[in-house]
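>>> model the structure of this input:
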Amino acid sequence: MDINYHSNVNKKNSFSNFITDKSNEYIIKIIKIIIFKKNIYNTLFLYGKTGLGKTHLLHSIVNYVKLNKINLKVIYVHSEKFVENMVRSLKNNSIEKFKKYYRKVDLLLIDDIQFFQNKIRSQEELLHTIIYILENKKKIIITANKHPNIINNIEERLKSRFNWGMVICIKNIKKKTIVNIIKNKLKNKNIKLKKKVIDHIYKYKKFSIKELESVLNKILTISYLKKKKITINFIKKINKENILYKKKISIEKIKQTVANYYNLSPIDLTSKYKYKSITMARHIAIAISKKLTNKSLIEIGKSFGGRDHTTILYSYRKINYLRKKNKDIQIDFRYLIQTLIV
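Below is the predicted model of the structure:
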């Protein structure tokens, strides 16, 4: 009986909407060579700073394989999820099932490998999985935030395997490309801004593209809440009010604010209770956490009682849908966002 593989990825991510500089364009070509060519490059290690699109590329691979009906068993997994699955399998005495699941793929995609730092038992299992896959002439693509040789507290045998194939740095992208990213995000939201306004927004990029995205989301949200047109003066004004770079909002603060609003306890939001009032409040708290923090789906799931990242994504999408259909949900969501960021 064939194993049923699942890869929870963003279906909107594709090679065509991976916006990058010319210096990085060849990466997609190499990925496609790895997918199609049997005797070339069994491993690809992609590394670079946060926000350069590493996860986007891995999601795009899964979507590309599905769209083109390529006969490959492919699985995408975040390193944290791999560790969680392994620990759960050990507890449930199902480690052989775990091994079979990950070792019988044609193409294994592992995101943020630096998460394995200091996890000795998990590194051992990962090493055996990689050895098995490569010995059977299957392929692996891995991402990390730095070159494999300088990731601390990772076993040398693993680093050796990471270096067996191609190791490629995803380079920082230039202003023109980042501006295109802003334009693309605005286009997806059906929002048009003048070029000089977009250029001004670019100035708020201090550390990473993800941080710039956070600033852009705040500008759009505050404009929506205050029913104000987005101009340079509007942006400067809210920046003076210390809103754009306000102290980071924690998930704990979001849970407390949402719980107070609905006369609940923050514990209710992390519980397994399925009462309608609690479930809806939990969905809203999760959606706000996704919108106002830079936490991953897995990290948000942990903060809400150890829920799976697919559950977190479901809550986020559900609230986005309900906000368009239900006036009360729309009002509640708007008020809570305003309370937290303004």
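
>>> C-alpha only now, for contacts and for neighbours.
OK.

>>> how about the helices in the stretch 1-150 of the chain?
Assigned by DSSP state H, counting those that start in this stretch, the stretch 1-150 of the chain shows helices spanning 22-36, 54-67, 79-91, 95-103, 120-135.

>>> adding mean neighbour count and distance to Ala281, write the ones you listed out as CSV.
Formatted as CSV, the helices of the stretch 1-150 of the chain follow (neighbours: other C-alpha atoms under 10 Å; distance: least, C-alpha to C-alpha, whole Å):
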stretch, mean neighbour count, distance to Ala281
helix 22-36, 14, 41
helix 54-67, 20, 30
helix 79-91, 16, 26
helix 95-103, 16, 35
helix 120-135, 16, 36
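
>>> secondary structure element for the residue lying closest to Arg317 once chain neighbours are set aside?
Distance criterion C-alpha to C-alpha, 6 or more residues apart in numbering; nearest residue to Arg317, sequence neighbours excluded, is Ala287 at 7.8 Å. Per DSSP states H and E: Ala287 is located in helix 276-292.

>>> give me the contact list for the next helix or strand after that helix.
Using DSSP H and E, the helix or strand that follows helix 276-292 towards the C-terminus is helix 297-303. Helix 297-303 is contacted by residues 80-81, 251-252, 270, 286, 289-290, 307-313 when judged by C-alpha atoms under 8 Å, 6 or more residues apart in numbering.

>>> another one to check against the first:
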Amino acid sequence: MEETPTPLDDPDRPAPGPPRSGPWDGYLVGPENELAQAAARELARGVNDGSPLVLIGPSGSGKTRLLEELIADRIARRPDASVSLVTAEAFADACHRAADRETPADWAEVRRSFRGVDLLALDDLHGMTRSPLALAELEPTLDALDAVGASVAVSVRDDPGRWDGWPRRLADRLRSGLTVRLDRPGPATRRRYLLDRVRQLGLTATAEALDTLAEAADGYRLLDGWLARATLMARVDRRPIDLDLVNSLIHDDQSASPGVSIAQVIHAVARSFGLRPRDLRSASRRAALVEARHLAIFLARDLTGASFAELGKAFGGRDSKTIRHACQATSRRLADDPTLASAAGAIRSRWTPESADHPGP
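Next comes the predicted model:
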């Protein structure tokens, strides 16, 4: 039965949203992140036996949001606590500014800002790999925080111990903490997220539209971007967020994506593995071939933004569920297999050269 959505509120009025009652309000917990959330809540309470807490997961898995909620929880529990949430890039910039000025006072100020806190949260730690100076400063920073019983949480895309250029002692220090993996949200979690956001923003959307968005996106950032654009389009046209609007948005996004085709990705992966493109489209379940096929699906999704349905058609008529499984399995495999991650980085660098320095997902 076709749904009949109610009209939108006045588009000139700010969208209403229920006030947050406290930390973790509205935070969705599912199989992809429940262990990580439990660990973060423990750390927020001051239980830092496993410090540093190392959150490992691909882009779009919600690592930044988890750190934000951790900080909010600690402040709610201890309003007088000194906390800091900073990106690795900002940490590195602060170190380089101090080094450029070459005055002890500047270094003292930088170290006081990072070492004089009760809880330090460093986001996107992989962004520090290009700064040996920041890596060298991070190790004594962790030592200083540990000496006073402070807590540390960091987020990374991959296990730091597998990254070239990391000081061995620093990598071992991070790996000795509590390491918890997150994955991108599954379809059920994505749909719950969209339902919550729609309710918070006071929007009207059909179930079909939300299901389509949840199916097409594989991470929170893409969902947020699409929903923001859908909201603007709906308010300008004074219409609900319906299936036609969502399909138009997704189609425009895919049409505007970089000039990389699924076929190009298939050919690149096939050459890298010594296979023929038709092997990746075949029904063969040979282990080595399945690994290459899954990587090709994962990279095609990443580089072209194609939908699961489009990928299924390109890879021999496979269904969307099979394609989604291939993406999720490869994401986990890349985090655990440095050889495969290196191969993925080399293939991806054909179109995104900067990825050669970051072969992980």
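
>>> just to revisit the earlier point, taking the contacts of helix 297-303 of structure 1 together, which two end up most distant?
With distances taken as C-alpha to C-alpha, the most widely separated pair in the contacts of helix 297-303 of structure 1 is Lys81 and Glu252, at 22.4 Å.

>>> the strands in structure 2, which residues?
For structure 2, applying DSSP state E gives strands covering 53-56, 83-87, 119-123, 151-156, 178-181.

>>> would CSV of these with distance to Ala234 of structure 2 and mean neighbour count be doable?
As requested, the strands of structure 2 are exported to CSV (distance: least, C-alpha to C-alpha, whole Å; neighbours: other C-alpha atoms under 10 Å):
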stretch, distance to Ala234 of structure 2, mean neighbour count
strand 53-56, 36, 27
strand 83-87, 34, 19
strand 119-123, 34, 25
strand 151-156, 35, 25
strand 178-181, 37, 20
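
>>> can you list these in TSV and add distance to Leu43 of structure 2?
Output for the strands of structure 2, formatted as TSV (distance: least, C-alpha to C-alpha, whole Å):
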stretch	distance to Leu43 of structure 2
strand 53-56	8
strand 83-87	12
strand 119-123	9
strand 151-156	7
strand 178-181	11
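
>>> closest to Glu109 of structure 2 out of the ones you listed?
Closest approach to Glu109 of structure 2 among these (C-alpha to C-alpha): strand 83-87, 14.4 Å.

>>> how far apart are that closest one and its match in structure 1?
Here strand 83-87 of structure 2, set against structure 1 after superposition, deviates by a mean of 1.1 Å using mean C-alpha distance after the TM-score superposition for structure 1.

>>> which helices and strands sit right next to that strand?
Contacts defined by 3 or more C-alpha pairs under 8 Å, 6 or more residues apart in numbering; DSSP states H and E place strand 83-87 of structure 2 against helix 63-77, strand 119-123.

>>> recalculate using a threshold of 6 Å.
Applying 3 or more C-alpha pairs under 6 Å, 6 or more residues apart in numbering; DSSP states H and E, one finds that strand 83-87 of structure 2 contacts strand 119-123.

>>> report the distance from the strand it packs on to the chain centre.
Distance of strand 119-123 of structure 2 from the chain centroid (C-alpha atoms, centre = their mean, to the nearest Å) equals 17 Å.

>>> and the contacts of that strand?
Contact with strand 119-123 of structure 2 is made by Val83, Ser84, Leu85, Val86, Thr87, Ala88, Ala150, Ser151, Val152, Ala153, Val154, Ser155, as judged by C-alpha atoms under 6 Å, 6 or more residues apart in numbering.

>>> contacting residues for the last one?
Spelled out, it's Ser155 of structure 2. Val54, Leu55, Ile56, Asp123, Asp124, Leu125.

>>> pretty sure the first one contacts Thr179?
Yes - assessed by C-alpha atoms under 6 Å, Val54 of structure 2 is found in contact with Thr179 at 4.7 Å.

>>> which of the residues in stretch 179-193 of structure 2 are buried?
179-187, 189-191, 193 (16 or more other C-alpha atoms under 10 Å).

>>> if you could redo that for stretch 295-311 of structure 2, that was the one I meant.
In stretch 295-311 of structure 2, counting by 16+ other C-alpha under 10 Å, buried: 295-301, 303-311.

>>> now stretch 219-236 of structure 2
Gly219, Tyr220, Leu223, Trp226, Leu227, Ala230, Thr231, Met233, Ala234, Arg235.

>>> same check, this time on stretch 229-246 of structure 1
Ile230, Thr231, Ile235, Ile238, Asn239, Ile243, Leu244.

>>> max pairwise distance over those: which two?
Thr231 and Ile243 (15.8 Å).

>>> could I get the full set of helices for the stretch 201-342 of structure 1?
209-226, 232-240, 251-261, 266-270, 276-292, 297-303, 309-325, 327-341.

>>> returning to what we had before: figure out which of the helices of the stretch 1-150 of structure 1 is closest to Gln330 of structure 1.
Comparing these by C-alpha to C-alpha, helix 54-67 comes nearest, at 29.6 Å.

>>> rewinding a little: out of the strands of structure 2, the one nearest Leu35 of structure 2 is which?
strand 178-181 (7.1 Å).

>>> and the closest one, what other elements does it pack with?
strand 53-56.

>>> so how much does the strand it packs on differ from structure 1 once superposed?
Looks like 0.6 Å for strand 53-56 of structure 2 (mean C-alpha distance after the TM-score superposition for structure 1).

>>> just the buried residues of stretch 179-193 of structure 2: which are in helices?
Residues of the buried residues of stretch 179-193 of structure 2 located in helices (DSSP state H): Pro187, Thr189, Arg190, Arg191, Tyr193.

>>> now distance to Ala270 of structure 2 too, for the residues you listed, in JSON lines please.
Output for those, formatted as JSON lines (distance: C-alpha to C-alpha, whole Å):
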{"residue": "Pro187", "distance to Ala270 of structure 2": "29"}
{"residue": "Thr189", "distance to Ala270 of structure 2": "34"}
{"residue": "Arg190", "distance to Ala270 of structure 2": "32"}
{"residue": "Arg191", "distance to Ala270 of structure 2": "35"}
{"residue": "Tyr193", "distance to Ala270 of structure 2": "37"}
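
>>> among those residues, which pair sits farthest apart?
Pro187 and Tyr193, at 9.8 Å, using C-alpha to C-alpha across those.

>>> trace Val156 of structure 2 over to structure 1, please.
Aligned counterpart of Val156 of structure 2 in structure 1: Ala144 (TM-score structural alignment).

>>> residues contacting that match?
Ala144 of structure 1 neighbours (C-alpha under 6 Å, 6+ apart): Tyr47, Asp112, Ile113, Gln114.
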